[in-house]
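Chemist: here you go, sequence then predicted model.
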Amino acid sequence: MNGEHSPQAFQAVVLFGPPGSGKGTQAKLLVERLGLPHVSTGDMLREHIQLGDALGLQVREVIKAGNLVPDELVIRLVEERLNRPDCRPGVLLDGFPRTIDQARILLGMAEGRGLRLLVIHLKVDYDVITARLTGRRICPQCGTLYNIRLKPPIVPGRCNIEGARLIVREDDKESVIRQRLVAYDAQTMPVLQFFAERVDFFEVDGSNRKPEDLSDEIVNWIQTTVQEGKAS
């Protein structure tokens, strides 16, 4: 963290972005620059499963059965996390909310805690995403990831470490990627519309830009929005 912004100046920042958009990279950069805790529902689910507590056992059984984790469990996780002391000044939310019902509940949680929601959508051209993800290769022995366009191995098609022939994961095939993006649109666009009509909302195009430049633009928007809110 470079200290350029005090965490007390911010509220609940909610980050959205399709698979392959670079959302994970942006989340890390924003957490460092804003000094806010990163609350990821995926990370929380894994944490409880590893702990083997009552909630983790319940979640594990749901996932084991091939079902989606129900809203009430996800909401319990988020509410529990937001009640921890490090979230009092603000938080960066990643992976929540995913539905209109969850969005309504988050809005209520924020209002109840006196938090202001700032929603950011990282928009990336789907052809760019497809090109990024279909270029990924993985070593079946050590798990090292490569990208034939962005991070190619020294010897084409071979792992730098093991020398094994690299493979394409099933979820990096173009047909699967396109299906995931269609599912993202169907699930997420209504949630984005919900927020766009109710809270401070910022959509930024990250198709062909450096992560640091995107982070600069997002942080500048947050800073300006917060200052304008204080002035009003």
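Modeler: Cool, the structure landed.

Chemist: alpha carbons only for contacts and neighbour counts from here, please
Modeler: Noted.

Chemist: now the helices for the chain?
Modeler: With DSSP state H, the ranges of helices along the chain come out as 23-34, 41-51, 54-64, 71-82, 100-113, 126-134, 174-196, 211-231.

Chemist: residues contacting the residue nearest to Asp200 when sequence neighbours are not counted?
Modeler: Once flanking residues are discounted, Asp200 sits nearest to Leu118: 5.1 Å by Cα to Cα, 6 or more residues apart in numbering. By Cα atoms under 8 Å, 6 or more residues apart in numbering, the contact list for Leu118 reads Gln11, Ala12, Val13, Val14, Val199, Asp200, Phe201, Phe202, Ile222.

Chemist: ok, and here's another one to check against it:
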Amino acid sequence: MMKAIIFLGPPGAGKGTHAKEVSQILNIPHISTGDIFREHVKNQTDLGIKVKSYLDAGKLVPDEVVWEVVKDRIDKEDCKNGFILDGFPRTILQAEMLEKYLKEKNADIKVIYLDAPDELVIRRLSARRVCKNCGAIYNLISMPPKKDGICDICGGELYQRSDDKPEVIKQRLETYYKETQPLIDYYKNKDIMYTINAEKEREEVLKEILKVINE
């Protein structure tokens, strides 16, 4: 049976990190919508040209187009046993389109909501550092580099992204709650959402996620 795993949670809750770990353990693709968008735009596919026209005009990409891009990806052969979605759905309409598709496939759907208080998110994200050279990501709290300010992999300089500054993170959180709260309520009513406390140790959170998925 196809496993469809959807990760929800505020920025900095660990969605990307845990999605990658679960992807390796279950051997199913981890799909980040941001990555697929960039790929289509870069390769100038028909979908990419469509997406770029909205982005260039400073408009939001309509739900139907976002779904087209995601559906194109999850229809691929490597997704036949399942996949992990990170960054999709973002709206109720996207969730409905995805659900209709998954029901037709008779998939096992699990929505994992990583719950993290604002203080934790601000602390975690403001501790994030990125290598200017190879893009490797570190965290001064949980995954610091061996040498302060220097990338372990390539020796490049580490820097703090402008959107990882505390005042920007607060704005990002406000936007997140406004956009995502309806989606959380939608899934709560569906009885397929599992809330996991993202404040716990990384290994503990991973263990709980796997338990939910294997139930």
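Modeler: Looks like it arrived, so ask away. Everything numeric in this text was worked out from a predicted model, so none of it was measured.

Chemist: just the TM-score for the two chains, thanks.
Modeler: The TM-score (TM-score structural alignment, normalised by the length of structure 2) is 0.87; 211 aligned residues with a Cα RMSD of 2.3 Å.

Chemist: return the subset of the contacts of Leu118 of structure 1 lying in strands.
Modeler: Judged by DSSP state E, strands contain the following of the contacts of Leu118 of structure 1: Ala12, Val13, Val14, Asp200, Phe201, Phe202.

Chemist: tell me, how many residues neighbour Phe10 of structure 1?
Modeler: Phe10 of structure 1: 24 surrounding residues under other Cα atoms under 10 Å.

Chemist: right, I mislabeled it, should have said Cys142 of structure 1
Modeler: Cys142 of structure 1 has 11 neighbouring residues, counting by other Cα under 10 Å.

Chemist: then Ser215 of structure 1?
Modeler: By other Cα under 10 Å, neighbour count at Ser215 of structure 1 equals 19.

Chemist: I'd like to know how far the residue most central in space within structure 2 sits from Val61 of structure 2.
Modeler: Centroid-nearest residue in structure 2: Asp86, 2.8 Å away (criterion: Cα atoms, centre = their mean). Per Cα to Cα, to the nearest Å, Asp86 of structure 2 is found 17 Å from Val61 of structure 2.

Chemist: over to Lys20 of structure 2?
Modeler: Per Cα to Cα, Lys20 of structure 2 is found 26 Å from Val61 of structure 2.

Chemist: repeat for Leu140 of structure 2
Modeler: Relative to Val61 of structure 2, and taking Cα to Cα, Leu140 of structure 2 is found at 35 Å.

Chemist: can you select the buried ones from the contacts of Leu118 of structure 1 in PyMOL?
Modeler: Buried residues within these, by 16 or more other Cα atoms under 10 Å, are selected in PyMOL with:
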select buried, resi 11+12+13+14+200+201+202+222
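
Chemist: in structure 1, point out the residues matching the biggest strand by length in structure 2.
Modeler: Scanning structure 2 for the strand with the most residues, using DSSP E, yields strand 108-115. Aligned using TM-score structural alignment, strand 108-115 of structure 2 spans residues 116-123 in structure 1.

Chemist: what does stretch 16-24 of structure 2 give?
Modeler: The aligned range for stretch 16-24 of structure 2 in structure 1 is 24-32, by TM-score structural alignment.

Chemist: that older thread, buried residues in the longest strand of structure 2?
Modeler: Within strand 108-115 of structure 2, the residues scored as buried using 16+ other Cα under 10 Å are Ile109, Lys110, Val111, Ile112, Tyr113, Leu114, Asp115.

Chemist: and the contacts of Leu118 of structure 1, which two are furthest apart?
Modeler: Greatest spatial distance among the contacts of Leu118 of structure 1 (Cα to Cα): Gln11 and Phe202, at 14.7 Å.

Chemist: circling back: any chance of the buried residues of strand 108-115 of structure 2 in JSON lines, plus distance to Ala198 of structure 2?
Modeler: Converted to JSON lines, those look like this (distance: Cα to Cα, whole Å):
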{"residue": "Ile109", "distance to Ala198 of structure 2": "21"}
{"residue": "Lys110", "distance to Ala198 of structure 2": "17"}
{"residue": "Val111", "distance to Ala198 of structure 2": "15"}
{"residue": "Ile112", "distance to Ala198 of structure 2": "11"}
{"residue": "Tyr113", "distance to Ala198 of structure 2": "9"}
{"residue": "Leu114", "distance to Ala198 of structure 2": "5"}
{"residue": "Asp115", "distance to Ala198 of structure 2": "5"}
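
Chemist: closest one of these to Ser53 of structure 2?
Modeler: Among these, Val111 lies closest to Ser53 of structure 2 (Cα to Cα), at 31.5 Å.

Chemist: now do the contacts for Arg40 of structure 2.
Modeler: That one is not Arg; residue 40 of structure 2 is His. So His40 of structure 2 contacts Leu47, Gly48, Ile49 (Cα under 8 Å, 6+ apart).

Chemist: before we move on, back to that, quick one: the helices of structure 1 as CSV, columns for distance to Ile154 of structure 1 too.
Modeler: Output for the helices of structure 1, formatted as CSV (distance: least, Cα to Cα, whole Å):
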stretch, distance to Ile154 of structure 1
helix 23-34, 25
helix 41-51, 33
helix 54-64, 39
helix 71-82, 43
helix 100-113, 46
helix 126-134, 19
helix 174-196, 25
helix 211-231, 25
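
Chemist: for Ile167 of structure 1, find the nearest of the ones you listed.
Modeler: helix 126-134 (11.2 Å).

Chemist: can you give me the buried ones in the closest one?
Modeler: Neighbour counts over helix 126-134 of structure 1 (16+ other Cα under 10 Å) mark Tyr126, Ile129, Thr130, Arg132, Leu133, Thr134 as buried.

Chemist: and the fourth one, what's its match in structure 2?
Modeler: This points to Arg132 of structure 1. Counting by TM-score structural alignment, Arg132 of structure 1 lines up with Arg124 in structure 2.
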